[in-house]
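S.K.: attaching a predicted model along with its sequence, questions to come.
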Amino acid sequence: MANRPTAPFDTPLQNRIPGQTGPMQPKPDHGEESYKGSGRLQDKVAIITGGDSGIGRAVAIAFAREGADVVISFLPEEAEDARETASWVQKAGRRFVLVPGDVKDRKVCHEIIDRTMAEFGKIDVLVNNAAFQVERESLDDVSEDEWDDTFATNSGAVFRLTRLAVRHMKNGGSLIHTVSVNADQPKPKLLAYSATKAAIQNFSGGVATLLGPRGIRSNTVAPGPIWTPLIPATMAGDHVKQFGADTPMGRPGQPAELAAPYVMLASDEASYISGATIAVTGGVPII
């Protein structure tokens, strides 16, 4: 197993959310050189929101190497990162579609689904991964607009995209939602973010029951601290410097370490797994 970076991290803070991969030191590992596919998702079509960087990029690379075509949703200002992700999909010999736009916009959600159907004619997997967070010291520091935007981006988009995507899914379809260890262990400086992740986890369980008769599965993956551009773009310097040091493994996870559960949940091997949460937390237990 490769040695993984540990704190302290000396990476420049970024003043734009959600952040970019380029300035990060050390660079996140998305599995570019390590992930080996084995055809587990052959000819499936997968949508990944927030697919430009971080966990989304790692999932896109893994899915493509497992044989899937990938639709990558991303914020327009993250176009450079999105093109980099698309290049890895293309190198794996699979097709891609890039759909810029903010998923809190209902029209963008419709466009993601419409573009997917126009290009590929089906939807097998939806990965609801896009998210927004900002650390705040007190309730007074959380504006009403920020609270509403966080819920619209994190939870609202999950509802809208799920509702639209399942209209085109057949038996065997898979919904995978990125939540967080914070859904079970809310962080006081991430009140809005933690609340949205708990909401998504609850939503996924209800959808699993609702869509079970159709053979469509809904599950969540709950990461712990993962080294992505969101970290230097949204957290204070001391927190970034020591990021992940308080986990039992003493380090943050790399995006590549998230790929395996997403592949498993997207595959037909997980045909009886629905309503579940898979924790990838470096040893932090969730209940």
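M.R.: That came in fine, so what should we check first? Numbers count the residues shown, from 1 in each chain.
S.K.: all contacts plus neighbour counts: C-alpha atoms, from now on.
M.R.: Will do.
S.K.: what segments of the stretch 101-250 of the chain are strands?
M.R.: All strands of the stretch 101-250 of the chain, identified by DSSP state E, counting those that start in this stretch, fall at 125-128, 174-178, 217-223.
S.K.: can you add mean neighbour count and distance to Thr209 and give those strands back as a markdown table?
M.R.: Below are the strands of the stretch 101-250 of the chain laid out as a markdown table (neighbours: other CA atoms under 10 Å; distance: least, CA to CA, whole Å):
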| stretch | mean neighbour count | distance to Thr209 |
| --- | --- | --- |
| strand 125-128 | 26 | 17 |
| strand 174-178 | 27 | 13 |
| strand 217-223 | 26 | 9 |
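S.K.: can you put the ones you listed in JSON lines and add distance to Arg167?
M.R.: Below are those laid out as JSON lines (distance: least, CA to CA, whole Å):
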{"stretch": "strand 125-128", "distance to Arg167": "12"}
{"stretch": "strand 174-178", "distance to Arg167": "12"}
{"stretch": "strand 217-223", "distance to Arg167": "14"}
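S.K.: do you know which of these lies nearest Ala64?
M.R.: Evaluated with CA to CA, the strands of the stretch 101-250 of the chain place strand 125-128 nearest to Ala64, the distance being 12.6 Å.
S.K.: against that first model, consider the following:
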Amino acid sequence: MTETIGMIHEDALPGNEADLEPKPAWQPRYRGADKLKDKVAIITGADSGIGRAVAALYAREGADIAVVYLLEEADAAETKRIVEAEGRQAITLKADVGDRHACNRVVAETMKAFGRIDIVVNNAGEQHPDQDITDITEQQLQRTFQTNIFSMFFMVQAARPHLKKGAAIVNCTSVTMYKGSKELLDYSSTKGAITAFTRSLSQNLIGEGIRVNAVAPGPIWTPLNPSGGASQEKLAHFGESTPMGRPGQPNEVAPAFLFLACGDASYMSGQVLHPNGGVIVNG
């Protein structure tokens, strides 16, 4: 099942994983243990990169998945195939999550298909490198905030009536929120907003038994950076500045999203996990 929802934004991002060499490693690294048995998860940006790895791991742990994506239909179809190969159900929903109405439709279609929502993973994002703050156009600034943080408000607002006690929300922030990024002024600013949103929403919903946490990845090999999300100079040395001296793989990040979504993290809310190659960020 594929639905097209919202006004799709055409540009080079996020890029096709099918075209990327070497291919990112999305495959789960261990057998499932039914940590998410019969749960339903909405995952934005699930067609590739971290989102695909999270979808694959959630499916291995027993969840059905709403695969939300922007443009890359072939990548989304492959994520759907991966989920189904784990014995779970998936729907693909083509949507611009920066549009409130699109988020409402994503939730409606997920409820129609599965009848429940247990987990919301706000993973979709975009970034545009700029050498100088004066290079950032008003359109780019608005678009980056719309995609990266407005979308989280819209998706949670749409899903909130369907989230019961025990539900989990997991947001994707970034190491750039903590250490900054001279080329990603608008992007890193949205990630700061996401961290504040996570901490504040966790307090807002904790009385309802709904946990809200976040993951702050470091440099991860996904289509986002080589498709225009990083300068060529930065891309040539991508991940080398981390203590581990390399970029991470999506399947090295997905377990953090699993932990925060499942019962193992029942005493955690308002927290951020940091799969970033050893960077100490004190946050």
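M.R.: It's in. The structure displayed is predicted, hence computed values, not measured ones.
S.K.: between the strands of the stretch 101-250 of structure 1, which one is closest to Asp81 of structure 1.
M.R.: Between those, strand 125-128 lies closest to Asp81 of structure 1; by CA to CA that is 18.0 Å.
S.K.: where's that closest one relative to the chain centroid, distance-wise?
M.R.: How far strand 125-128 of structure 1 lies from its chain's middle: 9 Å, per CA atoms, centre = their mean, to the nearest Å.
S.K.: out of the strands of the stretch 101-250 of structure 1, which is closest to Glu137 of structure 1?
M.R.: Counting by CA to CA, Glu137 of structure 1 lies closest to strand 217-223 out of the strands of the stretch 101-250 of structure 1; the figure is 22.8 Å.
S.K.: counterpart of that closest one in structure 2, which residues?
M.R.: Using TM-score structural alignment, the residues of structure 2 aligned to strand 217-223 of structure 1 are 211-217.
S.K.: residues touching the matching stretch, excluding its own?
M.R.: 166-175, 195, 198-199, 201-202, 205, 253, 256-257, 260, 266, 268-276 (CA atoms under 8 Å, 6 or more residues apart in numbering).
S.K.: give the buried subset of the residues you listed as a PyMOL selection command.
M.R.: Command for PyMOL that selects the buried part of the contacts of stretch 211-217 of structure 2, burial taken from 16 or more other CA atoms under 10 Å:
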select buried, resi 166+167+168+169+170+171+172+173+174+175+195+198+199+201+202+253+256+257+260+269+270+271+272+273+274+275+276
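S.K.: Leu163 of structure 2 versus the counterpart of Arg83 of structure 1 in structure 2, what's the distance?
M.R.: In the superposition onto structure 2, Arg83 of structure 1 corresponds to Ala77 when matched by TM-score structural alignment. Ala77 of structure 2 sits 27 Å away from Leu163 of structure 2, taking CA to CA, to the nearest Å as the criterion.
S.K.: need the residues that contact stretch 151-171 of structure 1.
M.R.: For stretch 151-171 of structure 1, contacts defined as CA under 8 Å, 6+ apart pick out 102-104, 106, 109-110, 113, 122-124, 126, 128, 130-132, 173, 175, 177, 192-193, 196-197, 199-200, 214-216.
S.K.: just tell me the aligned range of it in structure 2.
M.R.: Under TM-score structural alignment, the match for stretch 151-171 of structure 1 is residues 145-165.
S.K.: since that was my last question, I'll sign off now.
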